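# got a sequence here, can you model it:
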Amino acid sequence: MSSVVTGPLAIVGAAGAAIVFVEIVHWLVKRVARRSPLAADLARTMHKPFLTTVTLVTVQQAVRIWAGDFPGRSGVVHALVLLCIAAAAWLVGATLLVLEDMALARWRTDVPDNLKSRRIKTQVVMLRRVTVAAIVVLTIGVMLMTFPDIRALGASVLASAGLISVVAALAAQSTLGNVFAGLQLAFSDAIRVDDVVVVEQEWGRIEEITLTYVVVQIWDDRRLILPTSYFTTKPFQNWTRTSSAVLGTAEVDVDWATPVEPVRAELQRVCEESDLWNGKVCVLQVTGATDGVIRLRALVSANDAAALWDLRCLVRERLVGWIWQHQRAAVPRMRAELAKAVLPTGVPAPQRGPDADSDAESDAARVFSGGVDGDARGVVFGGPVPVALERKD
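Reported below is the predicted structural model:
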């Protein structure tokens, strides 16, 4: 009778003592957290897993020592052991997550020069996923090893591990390929979180990198989901591979009569007045002169791709407005020459020149024949010139 009363009282007392101990530790950590961000994160994140772990371990030891023999004792003890393993895994995982969050907080990405921060953030996020997966696998393995029957099968499992690994590799070849590709992306700096990329003819930023897929946020808030192996097997554009600053163009077609220097001065004024420009590149060049128009290309720079997009639109808008207001003659025109097919009665027909009936062509109209240089080019690109066709001096 004494054991029936003593056992439950001991278990309840042990659980109560564990709870009191954890709350005292939590109160002390909260006091320290007023001066330490790390202690604040520990107090907020690890309170529940620490309380659960300490309480379960204390109760499990109390059952072993004070409960004595009772029906189903081994099952209760085994269940408490499994719960202790799960709680310990929760505590370890919470601790690692706090450390990873501390690393992420130290390397902020919301600053202008965030190249190194984005690389570290990508690696930490990938390590977090690997850590969680490893803790879950190890916890399940340790819990299974507490069953005697499964421990007896250990030798046979190890003996057949080679065959199982081959079968698993063949069955999950694509998944494993994506997993290894994800690890390669995390540590090769091919892409990082917040990188601006162009994939599948879509412009966007890397929003998330996992072990098996990458999420690209398109500029219009769509999401493009791609397997990680895509970025290791296919070409793509990374606009922020070495720095966040990028260059962009805004093109305007104008008439040939347009004076370029005033437009160039207006571009400089627009860039200097805009807070989107980073003060590095502001150039206006004539890059084409075809189809009755000349093409002006404004090359500007910004600190990031988002600012560059707005700056390009601003430059294009301001240049178009300024040209319409100050150089309206520069608006593109379409020129055409009108001629009548039939001459009026009484108007003599135009006379042909003295050589109009001759089939001879000027040497200036030939590239690969006619003249010493033309014949030489003809030999190079078309073979020897026939003797019967050689020019007579």
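
# could you use CA atoms for every contact and neighbour count after this?
Fine.

# residue ranges of the strands in the stretch 1-150 of the chain, please?
Counting by DSSP state E, counting those that start in this stretch, the stretch 1-150 of the chain forms no strands at all.

# please read the previous query as pertaining to the stretch 201-350 of the chain.
Using DSSP E, counting those that start in this stretch, the strands of the stretch 201-350 of the chain run over residues 202-209, 213-218, 223-227, 237-238, 246-255, 277-290, 293-302.

# to compare against the first, here's the next sequence to fold:
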Amino acid sequence: MGWSLVRLIVVAVAAAVTAYALNRLSEAVARFLAARGRTGTTPSLPLLRGCRPPLLAATACGLMLAGEPWARAAPAVHAAVRHLLVLATIASCAWLAARLVALLTSGAMQLADRRRDPARAGRARTQAGLLGRICQAAVAVVALGAMLMTFPAVRGLGTSLLASAGLVGVVAGIAAQSTLANLFAGIQMAFGDLIRIGDVVVVAGEWGTVEEITLTSVVIATWDQRRLVMPMSYFAGRPFENWSRRTSKITGTALFHLDHRTPVPELRAEFDAFLAKSSLWDGEGSALQVVDTTPTTIVVRALMTAPDADAAFALRCQVREHLVGYLCEAHPHALPRLPVAPAAGQEAAHP
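Prediction:
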């Protein structure tokens, strides 16, 4: 019994020394790469260093598991120690797999950010993030199942569990119907290219930017710094507006209710001159037209293109402010009026 304990201690010390040597070696490599400037400024370096603890834990557990038979402990002690080492090895390997998935996801997002096309970059980041979460969830489920299967009592129930898998699946499907619907809706949204991180959307009458996409929900940052958390199934089953699905360019509109005597050609020339000086206008299109009339006013619509929704909103506000000021100063008679007396000549026509 005493020699068995000594052998166990020797195996543990050997595993710890090996893990320590690997730790020092990985730290030296990380410092060398950082000194040369290859990865020292990239966001992946902290995550790469974060893979060291699970790697060392998995290595130590694996070495101890391999060297445990050499200890020749008593049968009861041997079974307990081996079972504990198996559980620790499975847990550390799952930890390492989850960190590797996070590292690959981070690398994919960095490659996506280097693309010149914002739409493709957003699509790649969305898909990489969603796949990373799904893989991490799968790693956790597999690891938990593997750890449970190491217990003889759980293995003994395997036959009965498989026999009742159909009933359990139906019950679980009914109980998790909402969660599964959101999960499959998220996969459909990500790979159907319907919505991406950074897209400008209008959902339930709210305008905002897609800030985060999880397995079951979408977080939208509104213009007034609120956060809307919408279930993923909402986007799969209801219509919504995506203002930047193919391109972020958008056309802004400004409406003016003016008097019938408004000099539209002069107003159009002033509108064109203002756009030519504006840095918010992308130069692709503009128009100023009379789109409707009422008994007391005409409706003038100003159209202008902008590179994105934020610029379009700001440009619309500036156009309204400038043209109203121009009319007040140069053509005050063009402003809308509310008639409160008969027009000139109306009394003579109707005595």
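
# please state their TM-score.
Remark: TM-score between the superposed chains equals 0.89 [TM-score structural alignment, normalised by the length of structure 2]; 341 aligned residues with a CA RMSD of 2.5 Å.

# returning to that earlier point: okay if I get the strands of the stretch 201-350 of structure 1 as JSON lines plus distance to residue 24 of structure 1 and mean neighbour count?
Shown next, in JSON lines, are these (distance: least, CA to CA, whole Å; neighbours: other CA atoms under 10 Å):
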{"stretch": "strand 202-209", "distance to residue 24 of structure 1": "39", "mean neighbour count": "20"}
{"stretch": "strand 213-218", "distance to residue 24 of structure 1": "44", "mean neighbour count": "22"}
{"stretch": "strand 223-227", "distance to residue 24 of structure 1": "47", "mean neighbour count": "16"}
{"stretch": "strand 237-238", "distance to residue 24 of structure 1": "52", "mean neighbour count": "16"}
{"stretch": "strand 246-255", "distance to residue 24 of structure 1": "54", "mean neighbour count": "19"}
{"stretch": "strand 277-290", "distance to residue 24 of structure 1": "54", "mean neighbour count": "15"}
{"stretch": "strand 293-302", "distance to residue 24 of structure 1": "53", "mean neighbour count": "21"}
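
# residue 95 of structure 1: which of those is closest?
strand 202-209 (22.5 Å; CA to CA).

# still on that earlier bit, output the strands of the stretch 201-350 of structure 1 as JSON lines; include the columns distance to residue 265 of structure 1.
Compiled in JSON lines, the strands of the stretch 201-350 of structure 1 are given as follows (distance: least, CA to CA, whole Å):
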{"stretch": "strand 202-209", "distance to residue 265 of structure 1": "31"}
{"stretch": "strand 213-218", "distance to residue 265 of structure 1": "35"}
{"stretch": "strand 223-227", "distance to residue 265 of structure 1": "40"}
{"stretch": "strand 237-238", "distance to residue 265 of structure 1": "32"}
{"stretch": "strand 246-255", "distance to residue 265 of structure 1": "15"}
{"stretch": "strand 277-290", "distance to residue 265 of structure 1": "9"}
{"stretch": "strand 293-302", "distance to residue 265 of structure 1": "11"}
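
# nearest to residue 376 of structure 1, of the ones you listed?
strand 277-290 (32.0 Å).

# and the closest one, how far from structure 2 on average?
If you overlay the two and look at strand 277-290 of structure 1, the average distance to its match in structure 2 is 1.5 Å (mean CA distance after the TM-score superposition for structure 1).

# which other helices and strands does that strand contact?
Applying 3 or more CA pairs under 8 Å, 6 or more residues apart in numbering; DSSP states H and E, we find strand 277-290 of structure 1 packed against helix 260-273, strand 293-302, helix 305-326.

# what's the shortest one in contact with?
If I follow you right, that is strand 293-302 of structure 1. The set of residues external to strand 293-302 of structure 1 that reach it, using CA atoms under 8 Å, 6 or more residues apart in numbering, is 245-256, 267, 271, 276-289, 308, 311-312, 315, 332-333.

# alignment lookup: residue 137 of structure 1 to structure 2.
Structural correspondence for residue 137 of structure 1 with respect to structure 2 (TM-score structural alignment): residue 141.

# spatially central residue in structure 2, please.
With distances taken as CA atoms, centre = their mean, residue 212 lies nearest the centre of structure 2, 3.2 Å away.

# what's near enough to touch that one?
Counting by CA under 8 Å, 6+ apart, the residues that residue 212 of structure 2 touches are 197, 218, 219, 220.

# what sits against residue 79 of structure 1?
Residue 79 of structure 1 neighbours (CA under 8 Å, 6+ apart): none.

# just tell me what it corresponds to in structure 2.
By TM-score structural alignment, residue 79 of structure 1 lines up with residue 84 in structure 2.

# do the same with residue 273 of structure 1
Residue correspondence to structure 2 (TM-score structural alignment): residue 273 of structure 1 is matched to residue 277.

# and if you look at residue 160 of structure 1?
The alignment partner of residue 160 of structure 1 in structure 2, by TM-score structural alignment, is residue 164.

# what's the burial count for that match?
Other residues near residue 164 of structure 2 come to 11 when the count uses other CA atoms under 10 Å.

# kindly report the same for residue 331 of structure 2.
The burial count for residue 331 of structure 2: 16, using other CA under 10 Å.

# can you tell me which helix in structure 2 is longest?
helix 75-113 (DSSP state H).

# follow-up on the earlier one: how about the helices and strands packed on strand 277-290 of structure 1 in CSV, adding distance to residue 65 of structure 1?
Below are these laid out as CSV (distance: least, CA to CA, whole Å):
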stretch, distance to residue 65 of structure 1
helix 260-273, 79
strand 293-302, 70
helix 305-326, 66
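
# among those, which is nearest residue 146 of structure 1?
Closest to residue 146 of structure 1 of those is helix 305-326 (CA to CA; 55.1 Å).

# what about the closest one, how far off from structure 2?
Mean deviation for helix 305-326 of structure 1: 1.4 Å (mean CA distance after the TM-score superposition for structure 1).

# just to revisit the earlier point, comparing the helices and strands packed on strand 277-290 of structure 1, which comes out most buried?
strand 293-302 (a mean of 21; mean count of other CA atoms under 10 Å).

# what stretch of structure 2 does that strand fall on?
Counting by TM-score structural alignment, strand 293-302 of structure 1 corresponds to 297-306 in structure 2.
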